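K.L.:
Quick one, what's the 3D model for this:
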Amino acid sequence: MRKTTILVITILMGTLGLHAQKCKQPYPVGKHLVNTDEAGNNIAMESYDILTFFDNDPKKGSPDFSSNYEGINYLFSSAENKSKFDDAPTRYLPQYGGFCAVAAYFNKVEELQTYSIYQVVDGKLYFNKNEKAHAVWVKKKPEKIIKRADKNWNCLVVELGLDINEPYVEPASIK
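P.N.:
Model (predicted):
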């Protein structure tokens, strides 16, 4: 019995060690993983104007004010917001491609069930997929969630991300 327990612990530790080592890679240049519409139009964030989240007043964008960044279409509610995004897109992009931050903490990619559960931390936009995920976000503290999710996200992009030079289609494993 003791030998079996030690063997199981050793195998688990080895697996966890390999996983931790794998996730120490830098962000993969030339790949991305972004929350886009299911219609295949490559429209990010269900057409929400991502800048309006920073003002705590989320609004849908319009095709009249759109920008394409790395093959993904972003819609804005005004010419002013489009211009701000065009001047500094990485400043406004949601973290973890607009997927759930708590899922990234657990080394997963999960679609949002709502766009009403979000938080701006240190000038960066984070989403939680539902109330249950948000409860984890609050309980474990955003700083802890972000630190681990940042490390995990690089591996998730390596594993599931797509080449930015190819037409973007959200991976089937996420839908």
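
K.L.:
contacts and neighbour counts: CA atoms only from here.
P.N.:
OK.

K.L.:
Please enumerate the helices of the chain.
P.N.:
Using DSSP state H, the helices found in the chain span residues 2-22, 50-54, 79-87, 89-92, 101-105, 131-140, 142-160.

K.L.:
same for the shortest one, what does it pack against?
P.N.:
I take that to be helix 89-92. strand 124-127 (3 or more C-alpha pairs under 8 Å, 6 or more residues apart in numbering; DSSP states H and E).

K.L.:
Now with 7 Å, please.
P.N.:
Packing contacts for helix 89-92, counted by 3 or more C-alpha pairs under 7 Å, 6 or more residues apart in numbering; DSSP states H and E, involve no helix or strand.

K.L.:
let's see this one next to it:
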Amino acid sequence: MVPISDKNLSTLLLCYIEKGEYFNANKFLTVRKMQENPLSDELMKIDDIITFCRKLSVARYDDKDESMVQSLIDEYSVKYPDLLDIHRSKLWIMDNNADSLDDYRAIDEYCKDILEMYPFDGEVMAIQAKAKMECGLDNEAMDLYNNAIYNTRNGLIWQIENETGISRIDLERDFIEELNNEE
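P.N.:
Next up is the predicted model:
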């Protein structure tokens, strides 16, 4: 491990967590845990956040258990009110249960609020795009879908090609071809 202070490591780990990449933060924290000296209070807090995010991810992506996701949100949202994973999970529940124009308008508004805090989150953009599409705002939805594809590595978001005709794989292929043609 490169010598780095716990304070600087905490900053790095929090950056990963703020991007919704708790799994990357966990890799570095695991290496730090192998050292003899105990974790600082800040790193202990980060370890708690990572554990929570892992539980939330399993409940949402693996088990697709809305009640467990809601239970975790209820337990941790006061402790971590600005955590991106909590907002994404709330949106997931809202989207799963949306069945009216009012529901999709509420999702659109909530996404707008989240994107003020996390302006480059492709997952939130994709959910907002779906909500806008359901509200009949097709042009805005297409712009958001396009931005979502450029702002995420989430393969589920890349699969929106069927709905929009936008293909991340084609976009990347075209970009690589452009780079090769410039050489």
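
K.L.:
Superposing both, give me the TM-score.
P.N.:
Taking TM-score structural alignment, normalised by the length of structure 1 as the basis, the two superposed chains have a TM-score of 0.25; 70 aligned residues with a C-alpha RMSD of 4.8 Å.

K.L.:
Tell me which of the helices of structure 1 sits most buried.
P.N.:
Of all these, helix 101-105 carries the top mean neighbour count, a mean of 25, counting by mean count of other C-alpha atoms under 10 Å.

K.L.:
Which strands or helices does that helix pack on?
P.N.:
helix 142-160.

K.L.:
Ser57 of structure 2: neighbour count?
P.N.:
Using other C-alpha atoms under 10 Å, Ser57 of structure 2 has 17 neighbouring residues.

K.L.:
hmm, back to that, and the helices of structure 1: which comes nearest Gln119 of structure 1?
P.N.:
Of all the helices of structure 1, it is helix 50-54 that lies closest to Gln119 of structure 1, at 8.3 Å by C-alpha to C-alpha.

K.L.:
Summarise which helices and strands that closest one is packed against.
P.N.:
Counting by 3+ C-alpha pairs under 7 Å, 6+ apart, helix 50-54 of structure 1 packs on no helix or strand.

K.L.:
thinking again about what came up before, for Phe65 of structure 1, find the nearest of the helices of structure 1.
P.N.:
Short answer: helix 79-87, nearest of the helices of structure 1 by C-alpha to C-alpha, at 5.9 Å.

K.L.:
helices or strands up against the closest one?
P.N.:
strand 62-69.

K.L.:
related to what we said a few turns ago, just put the helices of structure 1 in CSV and tack on distance to His32 of structure 1.
P.N.:
CSV is the format used below for the helices of structure 1 (distance: least, C-alpha to C-alpha, whole Å):
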stretch, distance to His32 of structure 1
helix 2-22, 18
helix 50-54, 17
helix 79-87, 18
helix 89-92, 13
helix 101-105, 14
helix 131-140, 23
helix 142-160, 6
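
K.L.:
Of all those, which one is nearest Asn68 of structure 1?
P.N.:
Of all these, helix 79-87 comes closest under C-alpha to C-alpha, at 8.9 Å.

K.L.:
now that closest one against strand 62-69, angle please.
P.N.:
10 degrees (axes from the mean of the first three to the mean of the last three C-alpha atoms, to 10 degrees).
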